[in-house]
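Enquirer: I would like the atomic coordinates for the input below:
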Amino acid sequence: MDRVTVRRALRSAATAAALAFVLTGCIPAAGDTRPVTSAPPTDAAAAFGDAEHEPDAEAAPQSIAGLAPGTVLATGEFHDRGTSGAIELRANGTPSGFEVVLTGISPAPTAGMTLELNSEPSTATREVLKEGFSYYRYDPLATTADQAFRVPTPGTGGFVTNDPSYLRTAVLWAPAAGAERGFDEVVATAPLTWNLPDLNPGLRVVDHGAAEGATGEAVLDDGGTPLRYRIAAGDTSIGVTARFGVTVDDLRWLNPDRAGSKLLLADRWLNLSREDRGLRG
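Expert: Here you go, the predicted structure:
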């Protein structure tokens, strides 16, 4: 069965085989040597409530589920490290993922090769790609130049976000010697070009200044637009959303690598920039 898993620290390959998704990071597959990082101690984190600031229905993000099945969402070309071919992502009419089509992969994938969709740019190093937030197909690719599959497999869960355009790069990985699958060496990368409308057109982030429930540090660009915010102990969801004029759903959209109570934790940086969605910095 095809599996897509989100990278997460401190999970075994056996656990990965039983889960389609874990919502804070990809689980290393068997033979994977990528490093793992634990979350900060929970006793040092102040989690927010999720529903204290309700979204405006007119400004609520739309979804790829509203696009006609077969609509091309993104395309990319593999053209480095001696490998060529194309990738295409197509809507499947559901909010739980999309169809992936690989064509003309040359040389054809070898046994154990895995496809990953990574938030880091295609120019990132192997080490940075290993740490980037991503989705990957748990089962190895077929050893053919042309193939298609659904991401994720029906019945195994959905994406953390309704808008996957933060996934910047398709990566073909080769496993370590003797491993059935895994992420040892980059075989090829393909920068993804997304063909999506603005799925959150009502989003405007403005820093109204520190106030009760939002006393953390904000980093702004030269024009005064907020780029990121460091959560302070004692902050509340009402305070933070009011400070920046956004909803909790907006914050989830801006931070697709966070899930549940991990969205807003004390002393963590919260992304507020459209351009930096999915990046870990």
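Enquirer: use CA for all of it now, contacts and neighbours both
Expert: Noted.
Enquirer: what's the distance between Pro82 and Phe133?
Expert: Careful, residue 82 is Gly and not Pro. Computed as CA to CA, to the nearest Å, the Gly82 to Phe133 distance reads 26 Å.
Enquirer: pretty sure Lys130 sits in a helix.
Expert: Yes - assigned with DSSP: H, G, I helix; E, B strand; the rest coil, Lys130 falls within a helix.
Enquirer: so how far is Thr103 from the residue nearest to Ala232 when sequence neighbours are not counted?
Expert: Spatial nearest neighbour of Ala232, excluding adjacent residues (CA to CA, 6 or more residues apart in numbering): Gly216 at 4.7 Å. Distance, Gly216 to Thr103, using CA to CA: 48 Å.
Enquirer: tell me which of Gly82 and Phe133 has more neighbours.
Expert: Using other CA atoms under 10 Å as the criterion, Gly82 and Phe133 rank with Phe133 on top: 25 against 10.
Enquirer: the more buried one against Glu116, yeah?
Expert: No - using CA atoms under 8 Å, Phe133 is not in contact with Glu116, being 10.1 Å away.
Enquirer: buried residues in stretch 77-95, which are they?
Expert: 77-79, 83-95 (16 or more other CA atoms under 10 Å).
Enquirer: I have a second one here; can you model it like the first so I can compare?
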Amino acid sequence: MRGTRAATTAVIGTVLTGLLLTGCTALDGDHSVPKPTRQAAEDASGQTPQPDPTLRTAGTKQAVPTGTVVAETDAVSKSGETSIHVRVVAAAGGTFDAQLSRYRTTEPQPMLIEFRRTAKYGDYWDDEAVAATTWMPNADAPATVDLSRAGSDPDWLHDVVLVPAPSGTDDDSERPWVGTVLAIGALSWKIPDPFPDLHVTLGKDRPGAYGFVFDGAGKRLTDSGTPATYQVAHGDDQTTVAKRFGISIAELRWLNPTMRVHDDGWIYEDTTLNLDPATR
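Expert: Okay, here's the model as predicted:
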């Protein structure tokens, strides 16, 4: 979700002071008896869900050898006056790092780099963005950014962006562009598909998987069709939802790298889950 300019400034300001969002806490309340209702659950923490960095479930801990370049791009502003080169390499332990170089700009200012599922020029804060890192006008861009929070299959992140960040102490009223995407670079990944034969089938609803299913055109499916998305109902758990669609929990989580799950396995209610590998 993208917020207002005020929300953007507040959140990025938090990043500037070094407070990174690290996950979600469980909700309060009694969840002992699942019910097939559609009452929205409230995320009391306000924190950003993050993928499990240890989840590489295709039988290997490492997708590619350490040091392998798996993506490379230049994030460039519309004017071409601000840009940075980004190269993503495999790190030890099955995760990845982004190596930054050749940062240049004609207007030095506090700058934020982050990796997003999708982006366009002028976008505001994206709560699914990961690896947010800020530097000041009198400092060089960092040489390396840790992408471990994107998990062991970070190719769900399609864009890297530069966003002018709040100064933290100064008046930014003369910088109305603070918090908006200034530069974008598309990431083309070279990571092996952990589930090349993944096939999602439409199953009947059941306790623990009461939600609605939709095809790619947004039409609700009941008895037939190709499922594309799933709307989580109250009481749905990841085990039963995976079984409903004929896939494993690992495959469900790979399809939905930012899926929010309570400690007991219940999925956050009214979440829309992706069921199409092509739109991961």
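Enquirer: any idea what the TM-score is?
Expert: Overlay of the two chains. TM-score (TM-score structural alignment, normalised by the length of the second structure): 0.66; 233 aligned residues with a CA RMSD of 3.9 Å.
Enquirer: pull the contacting residues for the counterpart of Gly208 of the second structure in the first structure.
Expert: Under the alignment (TM-score structural alignment), Gly208 of the second structure pairs with Gly213 in the first structure. Listed by CA atoms under 8 Å, 6 or more residues apart in numbering, the contact set of Gly213 of the first structure reads 234-240.
Enquirer: swap in 7 Å and give it another go.
Expert: Residues in contact with Gly213 of the first structure (CA atoms under 7 Å, 6 or more residues apart in numbering) are 234-236, 239-240.
Enquirer: the stretch 1-150 of the first structure: strands as residue ranges?
Expert: 4-6, 72-78, 84-91, 98-106, 114-118, 134-137, 147-151 (DSSP state E, counting those that start in this stretch).
Enquirer: deepest-packed of those, please.
Expert: strand 4-6 (a mean of 29; mean count of other CA atoms under 10 Å).
Enquirer: figure out how far stretch 231-249 of the second structure is from the centre of its chain.
Expert: 20 Å (CA atoms, centre = their mean, to the nearest Å).
Enquirer: one more: stretch 227-242 of the second structure?
Expert: Relative to its chain's centre, stretch 227-242 of the second structure lies at 19 Å (CA atoms, centre = their mean).
Enquirer: now swap in stretch 9-23 of the second structure and tell me
Expert: That offset, for stretch 9-23 of the second structure, works out to 16 Å (CA atoms, centre = their mean).
Enquirer: do the same with stretch 127-137 of the first structure
Expert: 9 Å.
Enquirer: and for the longest helix anywhere in the second structure, what's in contact with it?
Expert: Counting residues, the longest helix in the second structure under DSSP state H turns out to be helix 5-16. Helix 5-16 of the second structure is contacted by residues 124-125, 134, 165-166, 168, 179 when judged by CA under 7 Å, 6+ apart.
Enquirer: buried ones in that helix, by neighbour count?
Expert: 5, 8-9, 11-13, 15-16.
Enquirer: what is the nearest of those residues to Thr279 of the second structure?
Expert: Thr8 (26.4 Å; CA to CA).
Enquirer: what ranges does the second structure have for its helices?
Expert: Counting by DSSP H, the helices of the second structure are 5-16, 238-244, 249-255.
Enquirer: kindly reformat the ones you listed as TSV containing distance to Gln231 of the second structure.
Expert: Shown next, in TSV, are the helices of the second structure (distance: least, CA to CA, whole Å):
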stretch	distance to Gln231 of the second structure
helix 5-16	27
helix 238-244	11
helix 249-255	14
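Enquirer: nearest to Val145 of the second structure, of the ones you listed?
Expert: helix 5-16 (14.1 Å).
Enquirer: burial measure for the residue nearest to Arg258 of the first structure when sequence neighbours are not counted, as a count.
Expert: Beyond its immediate neighbours in the sequence, the residue positioned closest to Arg258 of the first structure (CA to CA, 6+ apart) is Thr24, lying 5.7 Å away. Neighbour count for Thr24 of the first structure, taken as other CA under 10 Å: 21.
Enquirer: for Thr24 of the first structure, give me its contacts.
Expert: Applying CA under 7 Å, 6+ apart, the residues near Thr24 of the first structure are 6-8, 257-259.
Enquirer: tell me which of the buried residues of stretch 77-95 of the first structure is nearest to Ser165 of the first structure?
Expert: For the buried residues of stretch 77-95 of the first structure, with Ser165 of the first structure as the reference and CA to CA as the criterion, the closest is Leu89, at 10.8 Å.
Enquirer: Gly70 is in contact with the closest one, correct?
Expert: No - here Leu89 of the first structure does not reach Gly70: they are 8.8 Å apart, not a contact under CA atoms under 7 Å.
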